[in-house]
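> next input, structure requested:
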Amino acid sequence: MHVAYVVVTLLAVAATGFSGVAALAHFRPILPGMAAAGVPVSWLTFPIGTLKTAGAVGLLLGVPWIGVAAAAGLVLFFACAVHTHLLARDYSAQFMLANGFLLLVGAGLALGLIGT
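Below you'll find the model as predicted:
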């Protein structure tokens, strides 16, 4: 179980970290998906990029309760992201990515809770 937790957590760190930095940098390919979901560009720095990046750092710290808290926060974040895309009827690639991120951090949260 420990190996599964480490692998899933490292994948979640890489995915959410890249996604967070892309939002902070206003990476051009993510802008159309954000617009389709009705997300203002001004939200890319804070809260979107900041929260994703902070969640990735929290997962990476290696302190069990901080990692579980970071995973729980990321689960809430991506659940809200999926909900936002559904409300906007936006089923683009970013909607699918949000679902994938939600599953990934959800698995990390579950494995973290089992291990604690």
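> only C-alpha atoms for contact and neighbour calcs from this point on.
Will do.
> which SS state does the closest residue to residue 36 other than its chain neighbours fall under?
Excluding the flanking residues, the one nearest residue 36 by CA to CA, 6 or more residues apart in numbering is residue 90, at 6.2 Å. Here residue 90 takes the coil state, with states given by DSSP: H, G, I helix; E, B strand; the rest coil.
> so how far is residue 48 from residue 90?
As judged by CA to CA, to the nearest Å, residue 90 and residue 48 stand 18 Å apart.
> next, the second sequence, to be compared with the first:
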Amino acid sequence: MFAGYLVVTLVASVVNGLAAIANFIGHEYPKSQADKLSVPRSWMRPLGTLLAAGSVGLLAGMQVPLLGSLAAGGLILYFLGALYVHLRVGDYQLGGWAVFFCLAVGSLVLGVLYQGAW
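Purely as a prediction, here's the structure:
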């Protein structure tokens, strides 16, 4: 159980951290996604901040389970919002979204199973 929790949480933290960095540095991919989804580019830094907070929270959750649960829950809400934005504009290419969302859900579920909710 610990190995699964560790791997899923570390991978979720890394991919969300990398996505946050891409938003912070103004990489072309988040910009093109923002344009495609009709999201103002001025939102890239705040959205990157949410991703970074989720990434750090997942790591902190290895020592403080409540933080990990809250971070994973926050990322789940973030990606549900992202799903809404994709569907709102008729973008049904959701492969990347599904990976991020499933990692957040997996981190929450495995964290609760391994460490308990609190």
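> overlay them and tell me the TM-score.
TM-score for the superposed chains, counting by TM-score structural alignment, normalised by the length of structure 1: 0.91, backed by 113 aligned residues with a CA RMSD of 1.1 Å.
> doesn't residue 35 make contact with the residue nearest to residue 36 of structure 1?
No. The criterion here is CA atoms under 8 Å, and residue 90 of structure 1 misses it with residue 35 at 9.7 Å.
> could you check which of the two has the larger neighbour count?
Neighbour tally, residue 90 of structure 1 and residue 35, criterion other CA atoms under 10 Å: the higher count belongs to residue 90, 19 against 13.
> residue 21 of structure 2: helix or strand, and which one exactly?
Residue 21 of structure 2 is part of helix 2-25 when elements are defined by DSSP states H and E.
> which residues touch the residue lying closest to residue 4 of structure 1 once chain neighbours are set aside?
Closest residue in space to residue 4 of structure 1, ignoring its immediate chain neighbours: residue 111 at 7.7 Å, by CA to CA, 6+ apart. The neighbours of residue 111 of structure 1, taking CA atoms under 8 Å, 6 or more residues apart in numbering as the test, are 1, 4-5.
> ok, of these, which come out buried?
Buried residues within the contacts of residue 111 of structure 1, defined by neighbour count using 16 or more other CA atoms under 10 Å: residue 5.
> just to revisit the earlier point, helix or strand right after the helix holding residue 21 of structure 2?
helix 28-36.
> how far apart are that next one and its match in structure 1?
Compared with structure 1 after fitting, helix 28-36 of structure 2 deviates on average by 1.4 Å (mean CA distance after the TM-score superposition for structure 1).
> whatever helix or strand comes next after that helix vs helix 28-36, what angle?
For helix 28-36 of structure 2, the succeeding helix or strand toward the C-terminus, using DSSP H and E, is helix 44-60. With axes from the mean of the first three to the mean of the last three CA atoms, to 10 degrees applied, the angle from helix 44-60 of structure 2 to helix 28-36 works out at 120 degrees.
> what comes up buried for helix 44-60 of structure 2?
Using 16+ other CA under 10 Å as the test for burial, helix 44-60 of structure 2 gives 44-45, 47-59.
> what's the answer for stretch 86-101 of structure 1, then?
Buried residues in stretch 86-101 of structure 1, counted by 16+ other CA under 10 Å: 90, 94-95, 97-99, 101.
> quick check, nearest of those to residue 13 of structure 1?
Relative to residue 13 of structure 1, the closest of these is residue 101; by CA to CA it sits at 10.3 Å.
> burial count for the closest residue to the closest one other than its chain neighbours?
Distances taken as CA to CA, 6+ apart place residue 78 nearest to residue 101 of structure 1, at 6.8 Å, with adjacent residues excluded. With neighbours defined by other CA under 10 Å, the count for residue 78 of structure 1 comes to 22.
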